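> no sequence on this one, just coordinates:
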């Protein structure tokens, strides 16, 4: 308790906290987009519940991982070497998560481009389209994003209380934003395709990171923000044309 009071009086600790909260919120965007797209495939009455459970699991997983920080840090130790790169458990987790995201985004893009051809689409399969299977997929990606998030947090501050507060704050923002974002994506088909493209890019980035190719996160999120801005301008232009056409009629 005394350590926490000392941290509260340290301006550097507050700067670290604000920085870490912002970083955790930004990193949570990837997870939130995935959860929104996946839960929108469920029956309407199950969507909000699935989002809440998925985000709650993300919180539990990240707090649990924070409790094993010493073990998490060891995940960056190389386990074997191949192609001139030492692969750690973190690398393998990122590569596995990236491959899953690329596969899922590709299948979803195919389904959106050709809705009639969904015989092999896992989303269209009743077995996979179940509530439990959706939660399992969310949990899988939660693990990937949580490991990456916690290792990044450990690199920014050595203080566990700051990490815990930052994680809780970021997940709270995710919880508040989940339904509005999912509803916005569902109501705008072009946004769905853009979000899937984001997932494809994020998956590719995870694979690259796992292979030892560092991709600055700022470039990724700047590209996402620019693409989103362009799409918003397109939506505004379409709505303006529709309003004008309505007046002419």
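That came through, no problem. On a predicted model such as this, the values are computed, not experimentally measured, just so you know. Numbering: from 1, shown residues only.
> From here on, just use CA atoms for contacts and neighbour counts.
OK.
> which stretches of this structure form helices?
In the chain, helices defined by DSSP state H lie at 2-8, 11-39, 44-66, 69-74, 89-113, 131-156, 160-187, 189-210, 217-248, listed in chain order.
> Measure how buried residue 155 is and give me the count.
Residues lying near residue 155 (other CA atoms under 10 Å) number 9.
> if I look at it, how far off is residue 184?
Separation of residue 155 from residue 184 (CA to CA, to the nearest Å): 34 Å.
> Likewise for residue 38?
According to CA to CA, residue 38 and residue 184 sit 14 Å apart.
> For those two, indicate the residue with more neighbours.
residue 38 (22 against 13).
> Now that one. Nearest residue, chain neighbours left out?
residue 134 (6.8 Å; CA to CA, 6 or more residues apart in numbering).
> Look up how far residue 51 lies from the one you found.
Separation of residue 134 from residue 51 (CA to CA): 10 Å.
> Spit out the residues that contact these two alike.
Overlap of the contact sets of residue 134 and residue 51 (by CA atoms under 8 Å, 6 or more residues apart in numbering) consists of residue 39.
> quick one, which of those two is more surrounded?
Taking other CA under 10 Å, residue 134 and residue 51 do not tie; residue 51 has more neighbours (25 against 22).
> Check it against this one:
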């Protein structure tokens, strides 16, 4: 309790908490966009349950990773090197996660662009039916990638576990409140899906780059995403005026 009171009296801790909450909310909304895209493929009566399960998994994964924060910190220790470039477990996780995001985004874009694509070349040439279990597995993998990125970000911004926990829980609450409105908005505006998949490609490429040591400041990434979202917003307004 004395430790918590000391933290509460420290202005730098409050500043770190505010910055971390902002970062976690942004990462959480990214996560939520892709949860919404995946669950919108389900029958309407299953969508809300799928989103709640996906958000619940995100919270469990983030808090679970926080409980192993000492191990997370050690993930930056090099474990092997190739051609003079040292790789840590963090690098390996980022590269693997980035490849998964790029694969997933490419698959979804392929389906959107070529609706009559026939057998799914990404699933061994077999037509893939959307099932509740399959969507939850995909959400779990996406949650894992975003959760690792979220916790590594938290560890880099503060050393205090209570601050990390508060920021993570706050971000997940925002996800929970925004889930249904965001999913409905995406369903009403199909072009948003392609924009979100473009974001997914960019984030995946960024994770791969960071895994290989090419750090890209997150501010640049989110500025590009905000600019793209603003342009799409203008396009939506233009289409509405044309229809009216």
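Nice, I can see it. Worth saying up front: this structure is predicted, and the values here are computed from it rather than measured.
> ok so, going back, export the helices of structure 1 to CSV and append columns for distance to residue 122 of structure 1.
As requested, those are arranged in CSV below (distance: least, CA to CA, whole Å):
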stretch, distance to residue 122 of structure 1
helix 2-8, 48
helix 11-39, 11
helix 44-66, 18
helix 69-74, 32
helix 89-113, 8
helix 131-156, 10
helix 160-187, 19
helix 189-210, 16
helix 217-248, 27
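> Residue 121 of structure 1 is nearest to which of these?
For residue 121 of structure 1, the closest of the helices of structure 1 is helix 89-113, at 6.6 Å, according to CA to CA.
> so what does the closest one touch, helix or strand wise?
If you count contacts as 3 or more CA pairs under 8 Å, 6 or more residues apart in numbering; DSSP states H and E, helix 89-113 of structure 1 packs onto helix 131-156, helix 189-210.
> Can you tell me which of those helices is most buried?
helix 189-210 (a mean of 20; mean count of other CA atoms under 10 Å).
> What's the average distance for that one when superposed on structure 2?
Averaged over the aligned pairs, helix 189-210 of structure 1 sits 1.0 Å from structure 2 after superposition, using mean CA distance after the TM-score superposition for structure 1.
> got the angle between that helix and helix 217-248?
170 degrees (axes from the mean of the first three to the mean of the last three CA atoms, to 10 degrees).
> any idea of the angle helix 189-210 of structure 1 forms with helix 131-156?
50 degrees.
> Please report how far the most centrally placed residue in structure 2 lies from residue 140 of structure 2.
Among the residues of structure 2, residue 31 comes closest to the average C-alpha position under CA atoms, centre = their mean, at 3.2 Å. As for residue 31 of structure 2, its distance to residue 140 of structure 2 is 11 Å (criterion: CA to CA).
> Likewise for residue 74 of structure 2?
Distance from residue 74 of structure 2 to residue 140 of structure 2, counting by CA to CA: 24 Å.
> what do you get for residue 203 of structure 2?
As defined by CA to CA, residue 203 of structure 2 lies at a distance of 17 Å from residue 140 of structure 2.
> Over to residue 226 of structure 2?
26 Å.
> how far does stretch 110-119 of structure 1 sit from the chain's center?
Its chain's average C-alpha position is 24 Å from that of stretch 110-119 of structure 1, according to CA atoms, centre = their mean, to the nearest Å.
> same thing with stretch 136-155 of structure 1?
In terms of CA atoms, centre = their mean, the centre of stretch 136-155 of structure 1 is found 9 Å from the chain centre.
> Mean deviation, that stretch versus structure 2?
After superposition onto structure 2, stretch 136-155 of structure 1 sits on average 1.4 Å from its aligned residues (mean CA distance after the TM-score superposition for structure 1).
> circling back to that earlier point, residue 167 of structure 1: which of the helices and strands packed on helix 89-113 of structure 1 is closest?
helix 131-156 (8.8 Å).
> angle of that closest one against helix 160-187?
If you take the same axes, to 10 degrees, helix 131-156 of structure 1 sits at 140 degrees to helix 160-187.
> Who are the packing partners of helix 131-156 of structure 1?
By 3+ CA pairs under 8 Å, 6+ apart, helix 131-156 of structure 1 packs against helix 11-39, helix 44-66, helix 69-74, helix 89-113.
> Which of those sits closest to residue 145 of structure 1?
Of these, nearest to residue 145 of structure 1 by CA to CA is helix 11-39, at 6.9 Å.
> That closest one corresponds to what range in structure 2?
Aligned by TM-score structural alignment, helix 11-39 of structure 1 falls on residues 11-39 of structure 2.
> tell me how far the matching stretch is from the chain's mean position?
With CA atoms, centre = their mean, you get 9 Å for stretch 11-39 of structure 2.
> Have a look at how far, on average, that stretch is from structure 1.
Relative to structure 1, stretch 11-39 of structure 2 is 1.2 Å off (mean CA distance after the TM-score superposition for structure 1).
> residue in structure 2 matching residue 154 of structure 1?
So residue 154 of structure 1 corresponds to residue 155, using TM-score structural alignment.
> So its match sits against residue 75, correct?
No - judged on CA atoms under 8 Å, residue 155 of structure 2 makes no contact with residue 75 at a distance of 11.4 Å.
> any chance of the helices and strands packed on helix 131-156 of structure 1 in CSV, with distance to residue 237 of structure 1 too?
Formatted as CSV, those follow (distance: least, CA to CA, whole Å):
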stretch, distance to residue 237 of structure 1
helix 11-39, 24
helix 44-66, 30
helix 69-74, 48
helix 89-113, 23
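> Any idea which of the ones you listed gets closest to residue 190 of structure 1?
Minimum separation from residue 190 of structure 1 across these (CA to CA) falls at helix 89-113, 10.1 Å.
> compared with structure 2, how much does that closest one deviate?
Mean for helix 89-113 of structure 1 is 1.1 Å (mean CA distance after the TM-score superposition for structure 1).
> what does that helix rub up against?
75-79, 117-118, 121, 123, 140-141, 144, 147-148, 193, 196-197, 199-212.
> Ok, stretch 8-28 of structure 1 next?
Contact partners of stretch 8-28 of structure 1, identified using CA under 8 Å, 6+ apart, comprise 7, 145, 149, 153, 156-157, 162-163, 165-167, 169-171, 173-174.
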